[in-house]
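Novice: Sequence plus predicted model, see below.
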Amino acid sequence: MEKRTVNPWKWQDERSYSQAVEVKNVESTLYCSGQAAIDPDGTSSDMDMKSQLEQAIANLEQVISTAGYECSGIVRLNIYTTSTEELWPYFPILQEWIAQHKIQQAVTMLEVNGLFETLKVELEATVVK
């Protein structure tokens, strides 16, 4: 697999994403459903935004590794949140995870009116190898 990021500017570097990611010679692609703070028994979290973000990251990582992929192969990450204002102070948690796995991805963050039950943040990814 060959991956090339396209960044005509530098400002996105501080926000831990790329403007575009080109991928060639892909062996396979994994499309992950949105992962949120849902326990293994299916119970939705009613914890704070920080806790939910950490659990959503852990759940996304588990799906990716269970499928036989690596987080470094994430090329697209969509972030859905019920409050960007509430999420923003915890964005460094996501940035540290991105740096830890050397992820180079295109990102879209959307504030939505609501997520399933008591959820506040959801992460949806496309992963290649």
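Specialist: Noted; the coordinates are in hand.

Novice: drop to CA atoms for contacts and neighbour counts, all remaining ones
Specialist: OK.

Novice: Just the helices from this protein, written as ranges.
Specialist: For the chain, applying DSSP state H gives helices covering 49-66, 84-87, 91-100.

Novice: and those as JSON lines, adding mean neighbour count and distance to A36?
Specialist: Shown next, in JSON lines, are those (neighbours: other C-alpha atoms under 10 Å; distance: least, C-alpha to C-alpha, whole Å):
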{"stretch": "helix 49-66", "mean neighbour count": "18", "distance to A36": "4"}
{"stretch": "helix 84-87", "mean neighbour count": "15", "distance to A36": "13"}
{"stretch": "helix 91-100", "mean neighbour count": "14", "distance to A36": "13"}
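
Novice: and of these, who's closest to Y31?
Specialist: Judged by C-alpha to C-alpha, the one of the helices of the chain that comes nearest to Y31 is helix 49-66, at 9.4 Å.

Novice: what does the closest one rub up against?
Specialist: With C-alpha atoms under 8 Å, 6 or more residues apart in numbering as the test, helix 49-66 has contacts from 30, 32, 35-38, 45, 70-71, 86-87, 90, 93-94, 119-124, 127.

Novice: ok, and here's another one to check against it:
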Amino acid sequence: MEKRTINPWNWQKERSYSQAVEVKNAEATLYCSGQAAIDPDGTSSTQDMKSQLEQAIANLEEVITTAGYECKGIVRLNIYTTSTKELWPHFPILQEWIARHGIEQAVTMLEVTGLFETLTVELEATVVK
């Protein structure tokens, strides 16, 4: 697989994403459903935003690795949250995870009026290998 990031500016680097990602000669593509803070038994978290973000990241990583992919293959990450104001102070948690795996991805973050049950953040990814 060949991956090329396109960044006409530099400011997005501080926010840990790329403006666009081009992929050529991919072996396979994995489209992940939104992963949130849901326990293995299907129970939705009632914890705070920080805890839910950490669990959503862990759940996304579990889906990716169970499918036989690597997190560094993420090329698109959509972030849905019920409060960008509440999520933003915890954004370094996501940035550290991105850096640890060497992920270079395009990102969209949306504030929504609600997520399933008690959830406050959800991560949706496209992964290639």
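Specialist: Sure thing, it's come through. Just so it is clear, the model here is predicted, and its values are computed rather than measured.

Novice: ok, back up a step: mind putting the helices of the first structure in JSON lines, distance to K10 of the first structure included?
Specialist: Shown next, in JSON lines, are the helices of the first structure (distance: least, C-alpha to C-alpha, whole Å):
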{"stretch": "helix 49-66", "distance to K10 of the first structure": "26"}
{"stretch": "helix 84-87", "distance to K10 of the first structure": "23"}
{"stretch": "helix 91-100", "distance to K10 of the first structure": "16"}
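
Novice: can you tell me which of the ones you listed comes nearest to S18 of the first structure?
Specialist: helix 91-100 (11.8 Å).

Novice: Run the angle between the closest one and helix 49-66 for me.
Specialist: Orientation check (axes from the mean of the first three to the mean of the last three C-alpha atoms, to 10 degrees): helix 91-100 of the first structure against helix 49-66 gives 20 degrees.

Novice: equivalent range in the second structure for helix 91-100 of the first structure?
Specialist: Aligned by TM-score structural alignment, helix 91-100 of the first structure falls on residues 91-100 of the second structure.

Novice: Strands - which of the contacts of helix 49-66 of the first structure land there?
Specialist: In this view, the contacts of helix 49-66 of the first structure that belong to strands under DSSP state E are L30, V121, E122, L123, E124, V127.

Novice: For the first one, which non-adjacent residue is spatially closest?
Specialist: Taking C-alpha to C-alpha, 6 or more residues apart in numbering as the measure, L30 of the first structure lies nearest to V127, with 5.0 Å between them; neighbours along the chain are not counted.

Novice: Identify the residues contacting that neighbour.
Specialist: T29, L30, Y31, C32, I64, Y69, E70, C71, G73, I74, V75, R76.

Novice: Emit the PyMOL select command for whichever of those residues are buried.
Specialist: Per 16 or more other C-alpha atoms under 10 Å, the buried members of the contacts of V127 of the first structure correspond to this PyMOL selection:
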select buried, resi 30+32+64+69+70+71+73+74+75+76
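
Novice: nearest to R15 of the first structure, of the contacts of V127 of the first structure?
Specialist: When the contacts of V127 of the first structure are ranked by distance to R15 of the first structure (C-alpha to C-alpha), R76 comes first, at 14.5 Å.

Novice: Surely the closest one is in contact with A125?
Specialist: Yes. The pair R76 of the first structure and A125 qualifies as a contact (C-alpha atoms under 8 Å) at a distance of 5.4 Å.

Novice: Identify the contacts common to these two.
Specialist: In contact with both R76 of the first structure and A125: no residue, using C-alpha under 8 Å, 6+ apart.

Novice: For the closest residue to T46 of the second structure other than its chain neighbours, give its distance to S51 of the second structure.
Specialist: In this structure, T46 of the second structure finds its nearest non-sequential neighbour in T118, 5.8 Å apart by C-alpha to C-alpha, 6+ apart. Relative to S51 of the second structure, T118 of the second structure is positioned 13 Å away (C-alpha to C-alpha, to the nearest Å).
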